[in-house]
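A.B. asks: Here you go, sequence then predicted model.
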Amino acid sequence: MWWIYALLSALFAALTAIFAKVGIKGVDTNVATAIRTVVILIVAWGIVLFKGSQGSIGTLTRNNWIFIVLSGLATGLSWIFYFKALQLGEVSQVAPVDKLSVALAIVLSIVFLGEPLTWKNAVGALLIISGTLVLIF
């Protein structure tokens, strides 16, 4: 079931690039990112309230809070740089380079989370890196 959510994530990430490229034309990318963030905030809290999940906030540990906040900071910085890259470059180049994050996530998961490096992960990461280099140069 996880792969269905992952495919939906990929679909909406692709749509994000297309919609963003059109939407940021002539706009300060930081303003565009702020607007996007408000929309996401409303949607995310709407889902939490609809599902009645808000009660689980009290169960979060200090560690949960620290790493969720760090994740949020990383996401925000990613979006700021992504919108600026989209404004300056072509979607067909920016989006695939952004997906270099997949290869970086594989490496970071090995280093920081102790996840095993399988041959499939290694080959996949190398192919992503190779494809990114082709698009850059």
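C.D. replies: Arrived safely, thanks for sending. Numbering: from 1, shown residues only.
A.B. asks: When you work out contacts or count neighbours from here on, use the C-alpha atoms and nothing else.
C.D. replies: OK.
A.B. asks: what about the residue nearest the centre of the chain, which helix or strand?
C.D. replies: The centre of the chain sits closest to T75, judged by CA atoms, centre = their mean, with a distance of 6.4 Å. Under the criterion of DSSP states H and E, T75 resides in helix 62-88.
A.B. asks: Against which helices or strands is that helix packed?
C.D. replies: Under the contact criterion of 3 or more CA pairs under 8 Å, 6 or more residues apart in numbering; DSSP states H and E, helix 62-88 touches helix 2-23, helix 29-51, helix 91-98.
A.B. asks: Identify each buried residue in the second one, please.
C.D. replies: This points to helix 29-51. Neighbour-count burial for helix 29-51, counted by 16 or more other CA atoms under 10 Å, picks out T29, A32, T33.
A.B. asks: Use this one as the comparison:
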Amino acid sequence: MALSWQFWALLAAAFAALTAIFGKIGVAGLQSDYATFLRTIVILVMTAAIVTFGGHWRSPAEVPGRALVFLILSGLATGASWLCYFRALQIGQASQVAPVDKLSVVLVALFGGAFLGERLSFQNWTGVALIAAGTILVAWR
């Protein structure tokens, strides 16, 4: 089970839920961009420790150019997402912000089809539509 994508995806969901709760508490009384900066430092230190202890360090010059470009773009998108997420948490309720943030699931399905050639079945698209509808039902009061 620990090697399956489902295991890691469920852990990611659990940690994302904790991110919303801890972030909402942590951003109180701080400017949201600064709170995001502090959070990013913690993530950098934690990830560096994991890479170090796992023996996975390598020279960035060894990373293929295409991979490096897309990792940089992914990092920029992540940073923008985090800045927006913490700002939303600062001014909204965590129980509303987190579901709207999870509209990323819907967007990934759309972008995956458009840019990666991924194909979803009717059943899969029904699930995507239900996620979108659920987001609306949970987030807007």
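C.D. replies: Perfect, thanks for sending it. A quick note: this is a predicted structure, and the numbers were derived from the prediction, not measured.
A.B. asks: returning to what we had before: quick one: the helices and strands packed on helix 62-88 of structure 1 as CSV, columns for distance to N63 of structure 1 too.
C.D. replies: As requested, the helices and strands packed on helix 62-88 of structure 1 are exported to CSV (distance: least, CA to CA, whole Å):
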stretch, distance to N63 of structure 1
helix 2-23, 25
helix 29-51, 21
helix 91-98, 28
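A.B. asks: picking up where we left off before, the residue nearest to the centre of structure 1 -> structure 2?
C.D. replies: Per TM-score structural alignment, the equivalent position to T75 of structure 1 in structure 2 is T78.
A.B. asks: same deal with Q93 of structure 1?
C.D. replies: So, by TM-score structural alignment, Q93 of structure 1 is matched to Q96.
A.B. asks: State the distance from its match to T36 of structure 2.
C.D. replies: 19 Å (CA to CA, to the nearest Å).
A.B. asks: now swap in N124 of structure 2 and tell me
C.D. replies: N124 of structure 2 sits 34 Å away from T36 of structure 2, going by CA to CA.
A.B. asks: ditto for A139 of structure 2
C.D. replies: Distance from A139 of structure 2 to T36 of structure 2, by CA to CA: 23 Å.
A.B. asks: Now do K84 of structure 1: how many residues are near it, please.
C.D. replies: 18 (other CA atoms under 10 Å).
A.B. asks: quick one: which of the buried residues of helix 29-51 of structure 1 is nearest F50 of structure 1?
C.D. replies: T33 (25.3 Å; CA to CA).
A.B. asks: which residue sits closest to the counterpart of that closest one in structure 2 in space, ignoring its chain neighbours?
C.D. replies: In structure 2, the residue matched to T33 of structure 1 (TM-score structural alignment) is T36. Among residues not flanking T36 of structure 2 along the chain, L83 sits closest, at 6.1 Å (CA to CA, 6 or more residues apart in numbering).
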